[in-house]
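Chemist: mind folding the following:
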Amino acid sequence: MAGRIQALLDATGKPQTPPADSGLKPSTIQNILNERSRRPQPENVALVAKYLGTTVAYLETGDENTKVSPLEGENTNVRMVKQLNSDKNSLTIDVPVLGVSAVSTGDEFLFTGERIDYVRRPERAKHMQRLYAFFVAKDNMYPRFDIGELIYVNPDIPPSVGDDIVIELAPEDSKSTGPNVSYLKRLKRRTPEGLVVEQFNPHSEVSVPIARVICIHRVMTIKDLLGV
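Modeler: Down below sits the predicted model:
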């Protein structure tokens, strides 16, 4: 999010300290850019989007299809805030949060096999039977995802090129008895030999042999879950 905000500030020439009539505190944008506010409040994200003439969905996901004009962005943001502030009691709390363990080196992590919590099921996800969530354990996809950010994943929607994914891989040594490892990446392209995946921090692309791929699950976007 921070990278997209900075790019929009540069493009629009607007200052990091917004005017009083924006509804934002003078330090709100600076705190996001300086990572003092790694998980800003939804209402602040909506106000930042309005100030920069874009949408909450674009700031959250980077989806260029949601990077709209100021007027359209304002309407979308109002709709987004209404959904986020709607009666939470109307949403069932049945999406399992899976436990993960960060490996000390590299960008891989392990699913522990535990269900550590349950979170609310967004309205548009009510028919996604195997939907699950987990807290991001690594910063290799920053600024797309922050450490500690909760993301929803649907194993039943085949990912397309450009989608963010959770990919589970078998050990490189086929004789190894070690656990499978998982990665949070973006699907860059498919090849006859396997997949090419991308990360942002630091930026790199890696080829993954198809023989090692156990499963690929699609990370759901704000648009997928809320319809904005």
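Chemist: okay, CA-based contacts and neighbour counts for the rest of this
Modeler: OK.
Chemist: secondary structure class for the residue nearest to the spatial centre of the chain?
Modeler: Compute the mean C-alpha point of the chain, and by C-alpha atoms, centre = their mean the closest residue is residue 145, 4.9 Å away. Assigned by DSSP: H, G, I helix; E, B strand; the rest coil, the conformation of residue 145 is coil.
Chemist: that one: what's it in contact with?
Modeler: 136, 139 (C-alpha atoms under 8 Å, 6 or more residues apart in numbering).
Chemist: can you give me the neighbour number for residue 95?
Modeler: Look at residue 95: counted by other C-alpha atoms under 10 Å, it has 22 neighbours.
Chemist: and it, that's in a strand?
Modeler: Yes. According to three-state DSSP, the state of residue 95 is that of a strand.
Chemist: tell me which stretches of this protein form strands.
Modeler: 93-102, 109-120, 132-135, 150-154, 164-169, 181-191, 194-200, 203-209, 213-219 (DSSP state E).
Chemist: the residue nearest to the centre of the chain and residue 127, how far apart?
Modeler: Remark: distance between residue 145 and residue 127 (C-alpha to C-alpha, to the nearest Å) = 25 Å.
Chemist: right, and the strands of the chain - which one's nearest residue 79?
Modeler: Closest of those to residue 79 is strand 109-120, at 18.9 Å (criterion: C-alpha to C-alpha).
Chemist: what's that closest one in contact with?
Modeler: 91-103, 137-138, 179-183.
Chemist: run the last query once more with 6 Å
Modeler: 91-103, 181-182 (C-alpha atoms under 6 Å, 6 or more residues apart in numbering).
Chemist: one more, please, to line up against the first structure:
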Amino acid sequence: MAIGDQIARLREARGWKRPELARLMGTSTQQIERLEKGQRKINEDWIARAAAALEVEPSLLMTDDPAPIIPTQNAQPFKYDGPSLERMAENLPIYGSALGSEKYIDGEAIEQTMLNSGDVVGYLKRPVILNGRTDVYGLWVQGHSMDPVFCAGSTIIAEMKRPPRIGDDVVVYLRPDGHDDDGERARAVLVKRLVKRSASFVELQQYSPGITFRLDMAEILRIDRIMTLGDLLS
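Modeler: Presented below is the predicted three-dimensional model:
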């Protein structure tokens, strides 16, 4: 039996439609259809994601045995009458990033991060409060300029829709230089704290070394707000 057939059979055994499995795997309904019909090559990544979503061992997706592989239930599910409990899906994208060359402003070295938002390098577990939101994403922090608040290698979650307030930590998207500026793509981002904002400039702060500096608004594509733990738990 093909892997796609096993995925379809397991999905149907759980009473799921394709959109439900797509949500848990962090992909589209169209991709699930292609996987199940054998129209897309199923590599190790797809097998791992499908197995995690279906809560089975990856080897069960690669078996040729068409016999049912869903354990027979010998107990009734407990009915919970309290607040809704939802399983966190691992589908919050992490964009590719790397430590970039320093940006010098008034002779001071400002640490910046090179970004490739077209490259999804992994997925985070999505807090239930963010279900259905397409304006949120993750980044791995590069460098040490925001120690000890955001250490190198830690993960941040940013949102695009809610405007940042003074005192918020932010991801500042810088416009590309010269002819590469199409008004949409960023060459690099700064992970800093927003100190001041006006129609003509923003004032930002980094912690290590401690520097407060200004950027002209003409250099900035957009500013996204970094979500706090309180945002994700409220």
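Chemist: residues contacting the closest residue to residue 24 of structure 2 other than its chain neighbours?
Modeler: With sequence-adjacent residues excluded and distances taken as C-alpha to C-alpha, 6 or more residues apart in numbering, residue 24 of structure 2 is closest to residue 89, at 5.1 Å. Residues counted as contacts of residue 89 of structure 2 (C-alpha under 6 Å, 6+ apart) are 24, 125-126.
Chemist: aligned to residue 89 of structure 2, what sits in structure 1?
Modeler: Matched across to structure 1, residue 89 of structure 2 falls on residue 92, judged by TM-score structural alignment.
Chemist: for residue 200 of structure 2, same thing?
Modeler: Residue 200 of structure 2 maps onto residue 193 in structure 1, by TM-score structural alignment.
Chemist: same question for residue 215 of structure 2.
Modeler: Match for residue 215 of structure 2 (TM-score structural alignment): residue 208.
Chemist: show the contacting residues for that match.
Modeler: Residue 208 of structure 1 neighbours (C-alpha under 6 Å, 6+ apart): 194-195.
Chemist: hmm, try it at 10 Å
Modeler: 167, 169, 190-191, 193-197 (C-alpha atoms under 10 Å, 6 or more residues apart in numbering).
Chemist: now do the same contact list for the residue located most distally from the centre of structure 1.
Modeler: Relative to the mean C-alpha coordinate of structure 1, counting by C-alpha atoms, centre = their mean, the farthest residue is residue 175 (34.4 Å). Going by C-alpha under 10 Å, 6+ apart, residue 175 of structure 1 touches no other residue.
Chemist: what helices or strands is the biggest helix by length in structure 1 leaning on?
Modeler: Counting by DSSP state H, the longest helix found in structure 1 is helix 70-84. On a contact count with 3 or more C-alpha pairs under 10 Å, 6 or more residues apart in numbering; DSSP states H and E, helix 70-84 of structure 1 meets helix 42-52, helix 56-61, helix 222-226.
Chemist: follow-up on the earlier one: overlap between the contacts of residue 89 of structure 2 and structure 1?
Modeler: Contacts conserved in structure 1 for these, using both residues aligned by TM-score structural alignment, their matches' C-alpha atoms under 6 Å: 125-126.
Chemist: which one of the contacts of residue 89 of structure 2 has the most neighbours?
Modeler: residue 126 (24 neighbours).
Chemist: what do we get in structure 1 for it?
Modeler: Match for residue 126 of structure 2 (TM-score structural alignment): residue 121.
Chemist: was I right about that match contacting residue 151?
Modeler: No. Counting by C-alpha atoms under 10 Å, residue 121 of structure 1 does not reach residue 151; the two are 12.0 Å apart.
Chemist: now do the shared contacts for these two.
Modeler: residue 132.
Chemist: what's the counterpart of residue 223 of structure 1 in structure 2?
Modeler: By TM-score structural alignment, residue 223 of structure 1 lines up with residue 230 in structure 2.
Chemist: part of a helix, is residue 48 of structure 2?
Modeler: Yes. Counting by three-state DSSP, residue 48 of structure 2 is part of a helix.
Chemist: quick check: closest non-adjacent residue to it.
Modeler: Residue 48 of structure 2's closest residue in space is residue 58 (C-alpha to C-alpha, 6+ apart), at 6.2 Å.
Chemist: relative to residue 158 of structure 1, how far out is the match of residue 215 of structure 2?
Modeler: 17 Å.
Chemist: residue 190 of structure 1 now?
Modeler: Distance from residue 190 of structure 1 to residue 158 of structure 1, by C-alpha to C-alpha: 13 Å.
Chemist: also residue 7 of structure 1?
Modeler: 31 Å.
Chemist: need the contact list for the aligned partner of residue 138 of structure 1 in structure 2.
Modeler: Under the alignment (TM-score structural alignment), residue 138 of structure 1 maps onto residue 143 of structure 2. By C-alpha under 10 Å, 6+ apart, the contact list for residue 143 of structure 2 reads 98-100, 111-113, 150-153, 208.
Chemist: what do you get if the cut-off is 8 Å, keeping everything else the same?
Modeler: So, once contact is read as C-alpha under 8 Å, 6+ apart, residue 143 of structure 2 ends up touching 99, 111, 151-152.
Chemist: now swap in residue 194 of structure 1 and tell me
Modeler: 207-211.
Chemist: just the buried ones from these?
Modeler: residue 208 (16 or more other C-alpha atoms under 10 Å).
Chemist: out of the contacts of residue 194 of structure 1, who's nearest residue 11 of structure 1?
Modeler: residue 207 (33.9 Å).
Chemist: roughly how far does the residue lying closest to residue 212 of structure 2 once chain neighbours are set aside sit from residue 126 of structure 2?
Modeler: In space, and not counting its chain neighbours, residue 212 of structure 2 is closest to residue 205: 4.3 Å by C-alpha to C-alpha, 6+ apart. Distance of residue 205 of structure 2 to residue 126 of structure 2, given as C-alpha to C-alpha: 29 Å.
Chemist: could you do residue 173 of structure 2 as well?
Modeler: 23 Å.
Chemist: also residue 233 of structure 2?
Modeler: 12 Å.
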